[in-house]
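>>> Fold the following for me, if possible:
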Amino acid sequence: MHPADAIELLRTTKADPSRARTLQRGAADGHFVRVRHGVYVPAAAWAALDGRSRYLVRMRAAVPLLPIGAVFTRDSAAAVLNVPRLTSWPEHVHVTVPALDADRRRVGLTLHAGRRPAEAGRFHGVPVASLAETVVETSRRSSLSGAVVAVDHALRSGVQRRELEGMLDSGPDWGRVRVANALGVADERHESVGESFFAARCHELRAPYMEPQVQFVRPGGKTYRVDFWMPSLGLVLEFDGRQKYRDHGAVPGTADDVLWSEKLREDDIRADGDVRGFIRVTWWHLVDPERLRTLFRMHGVPCR
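Next comes the predicted model:
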């Protein structure tokens, strides 16, 4: 069971005003957290949840307010489908209700008018929009980097590129350019959120073409696969997330063993005659494009 499903929801009722007062006092004392009007959760359980899980709890709390026929869409569908994002999860819940002729807004909840989307399943009895539709709709409202991260996730999950393109062509014009640009950058060979983020930043900086997941075969038949290869400059580019050094499953041993193994790997790749340089990029470089621009300039990579 997901932690967001396990946490207890404590609801007030008009039939029991004393319960409401007890929960309100508990929230004031720090024992409970109010997730929406009339709905509380134990503070200790809430503190243990990550941002996505907290958002899923807010969605659970809003379910009794939803009319029959409502479908979780946009950020809400993305949370259920575990679509990665670069920004923090919001508090506002989104559903689409085909029967409405105009959007309706309540505190923490928007009911959108619109056609009924294809469904990917249900969350606490409420249908959830498909992954393809969710990615296209959230990408319309996202930054380029956020859109590439979402589109790459969809492609890695088996959604066909032509399906995303078809939804874009048949949808509204607003946000179309952003999603089209994201589709141009996205590549299912990007193996992580960090690699997707990096590819988007490189596109924004107009860096030279990079090929993802290129293999180098060394004498003796040993093969290395690198995150990106920039053939015009002979540069290997690797995204170094902390998980690489924390997860010892791929390279057994201590953290020092992992670092030493990575050094030997880099030395062997550098020995390839086509390789003229090796650039390691971290999340720190990506959150501020000026840092990535400086790193590129230091290695002779032209960018804007």
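>>> alpha carbons only for contacts and neighbour counts from here, please
Noted.
>>> Could you give the number of residues near residue 122?
For residue 122, the neighbour count with other Cα atoms under 10 Å is 14.
>>> Which helix runs longest in the protein?
Taking DSSP state H as the criterion, the chain has its longest helix at helix 255-270.
>>> So what's the gap between the following helix or strand past that helix and the chain middle?
Next helix or strand after helix 255-270 toward the C-terminus (DSSP states H and E): strand 277-281. Relative to its chain's centre, strand 277-281 lies at 25 Å (Cα atoms, centre = their mean, to the nearest Å).
>>> and this one, so I can compare the two:
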Amino acid sequence: MLGQRSSPTSPSRTGRSSGARAYAAIASIPPIFATRTAAALHGLPLLADDEKTHVISTADRPGSGYEVVRHRGQLDEDDLTEIGGLRCTSLSRTVADLARTDSRERAVSAADAALRKVAFRAPETYDDDAADGFTDMALAHISPTSVGRAKARWVLTFANGRAQLPGESISRIRLRELGFAPPSLQVPVAGPRGCTYWVDFGLDDADAWGEFDGTSKYRDQTMTGGRSTSEVVEREKRREDWIRGVTKRALVRWGWGDITDAASLGRRLAAFGVRPR
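Modelled structure (predicted):
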């Protein structure tokens, strides 16, 4: 469904936030946290932890150290915010900086999550105007002379807050690399007795459904509702059978091991006869 789901990256976010607070306590000049550390403070997902604290400073400050990475950059007052007493780059500036400097997978995952924060409206609705406004703000941080500006613009225009988890964000990248048309995201399917089932991906050009299967839906108590793993699996099977039967479409599941590269996901989909037209 379109509501918030837990992320396997939460421990990394917590660790980075603690590291930022520890560094702020000993720094002679109050730091301004940026990129991955700012992302952690904003609650954005982190796919990898370099165990460093990232700050932004002017060009006359000393360089990076073993545990602290200094990014050069200029800041306007609108580029700053404060979270829990710590100063960091704003959400839009943070996403723009990640889009320029980090990997495409990490940047898209963060941008998708940021759009969810500003555009998701319960119950299960998405504010396209709010999302477009945030994207415009993030794009405004990319100057014509910015290093990585082409990649940043790609990331920010590709981002979509309907993707709920980093695995779904990376799956969208892989589907594009494979030549699929942009999939529909979080598609409602009318279920039995008035309920609604939500499917991660509508692969409309292949007349199929796709679902990213992380482990949290089977193990995370906030998602299982106190049910055992076997009960969750049984519910998922009934749900999947209903969706296939009602829509007459194939439904393919994949996990982290299938999205390491496009070829891996392509093989998984092709095994079920799902290919881009």
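>>> what TM-score do we get after superposing?
TM-score of the superposed chains, computed with TM-score structural alignment, normalised by the length of structure 2, equals 0.78; 251 aligned residues with a Cα RMSD of 2.8 Å.
>>> follow-up on the earlier one: what's the longest helix of structure 1 aligned against in structure 2?
Alignment of helix 255-270 of structure 1 against structure 2: residues 229-244, by TM-score structural alignment.
>>> just stretch 231-246 of structure 1 next, same as before
Against structure 2, stretch 231-246 of structure 1 falls on residues 204-219 (TM-score structural alignment).
>>> distance from the longest helix of structure 1 to structure 2 after superposition?
Compared with structure 2 after the fit, helix 255-270 of structure 1 shows a mean deviation of 1.1 Å (mean Cα distance after the TM-score superposition for structure 1).
>>> Give the buried residues for that helix.
258, 268, 269, 270 (16 or more other Cα atoms under 10 Å).
>>> Contacts only, for the first one.
If I follow you right, that is residue 258 of structure 1. Under the criterion of Cα atoms under 8 Å, 6 or more residues apart in numbering, the contact list for residue 258 of structure 1 reads 245, 248, 251, 252.
>>> Tell me which of those residues you also see in structure 2.
Retained contacts for the contacts of residue 258 of structure 1 in structure 2, judged by both residues aligned by TM-score structural alignment, their matches' Cα atoms under 8 Å, are residue 245.
>>> Quick one: mark the members of the contacts of residue 258 of structure 1 that sit in helices.
Reading helices off these with DSSP H, I get residue 245.
>>> Name only those of the contacts of residue 258 of structure 1 that count as buried.
Buried, going by 16+ other Cα under 10 Å: residue 245, out of the contacts of residue 258 of structure 1.
>>> Closest one of the contacts of residue 258 of structure 1 to residue 21 of structure 1?
Here the nearest of those to residue 21 of structure 1, counting by Cα to Cα, is residue 245; it sits at 49.5 Å.
>>> That closest one against residue 254, yeah?
No: the criterion here is Cα atoms under 8 Å, and residue 245 of structure 1 misses it with residue 254 at 9.3 Å.
>>> re earlier: can you list the contacts of residue 258 of structure 1 in CSV and add distance to residue 174 of structure 1?
Listed next are these as CSV, based on distance: Cα to Cα, whole Å:
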residue, distance to residue 174 of structure 1
245, 42
248, 45
251, 46
252, 49
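>>> and which of the contacts of residue 258 of structure 1 is nearest to residue 153 of structure 1?
Nearest to residue 153 of structure 1 among these, with distances taken as Cα to Cα, is residue 245, at 22.9 Å.
>>> which residues touch that closest one?
The contact partners of residue 245 of structure 1, taken as Cα under 8 Å, 6+ apart, are 255, 258, 259.
>>> residue boundaries of the strands in the stretch 101-250 of structure 1?
For the stretch 101-250 of structure 1, the strands defined by DSSP state E, counting those that start in this stretch cover 104-106, 109-112, 119-123, 126-129, 211-217, 223-230, 235-239.
>>> Comparing those strands, which comes out most buried?
strand 126-129 (a mean of 23; mean count of other Cα atoms under 10 Å).
>>> Nearest spatial neighbour of residue 117 of structure 2, chain-adjacent residues omitted?
Spatial nearest neighbour of residue 117 of structure 2, excluding adjacent residues (Cα to Cα, 6 or more residues apart in numbering): residue 161 at 8.0 Å.
>>> what's the spacing between the most centrally placed residue in structure 2 and residue 102 of structure 2?
For structure 2, residue 109 is the residue whose C-alpha lies nearest the centre (Cα atoms, centre = their mean; 2.7 Å). Noted for residue 109 of structure 2: a distance of 11 Å to residue 102 of structure 2, by Cα to Cα, to the nearest Å.
>>> One more: residue 27 of structure 2?
25 Å.
>>> So which of the two has more stuff around it?
Neighbours around residue 27 of structure 2 and residue 102, counted as other Cα under 10 Å, are more numerous at residue 102. The numbers are 16 against 9.
>>> Need the counterpart of the more buried one in structure 1.
Using TM-score structural alignment, residue 102 of structure 2 sits opposite residue 142 in structure 1.
>>> quick one on the thing from earlier: residue contacts, the residue nearest to the centre of structure 2?
With Cα under 8 Å, 6+ apart, residue 109 of structure 2 has these contacts: 45, 165, 166, 169, 170.
>>> Dump those residues into CSV; add neighbour count as well.
Shown next, in CSV, are the contacts of residue 109 of structure 2 (neighbours: other Cα atoms under 10 Å):
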residue, neighbour count
45, 26
165, 23
166, 27
169, 26
170, 24
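>>> now structure 1: which of the residues you listed match?
Among the contacts of residue 109 of structure 2, the contacts conserved in structure 1 (both residues aligned by TM-score structural alignment, their matches' Cα under 8 Å) are 45, 166, 169, 170.
>>> Closest one to residue 258 of structure 2 out of those, please.
residue 170 (10.4 Å).
>>> separation between the equivalent of that closest one over in structure 1 and residue 295 of structure 1?
When structure 1 is aligned by TM-score structural alignment, residue 170 of structure 2 is paired with residue 197. Residue 197 of structure 1 sits 16 Å away from residue 295 of structure 1, going by Cα to Cα.
>>> can you give me the helices for the stretch 101-250 of structure 1?
131-140, 144-156, 161-170, 176-185, 193-204, 242-246 (DSSP state H, counting those that start in this stretch).
>>> The ones you listed: which one's closest to residue 236 of structure 1?
helix 193-204 (13.4 Å).
>>> relative orientation of the closest one and strand 277-281 in degrees?
Here helix 193-204 of structure 1 runs at an angle of 110 degrees relative to strand 277-281 (axes from the mean of the first three to the mean of the last three Cα atoms, to 10 degrees).
>>> Average offset of helix 193-204 of structure 1 relative to structure 2?
Looks like 1.7 Å for helix 193-204 of structure 1 (mean Cα distance after the TM-score superposition for structure 1).
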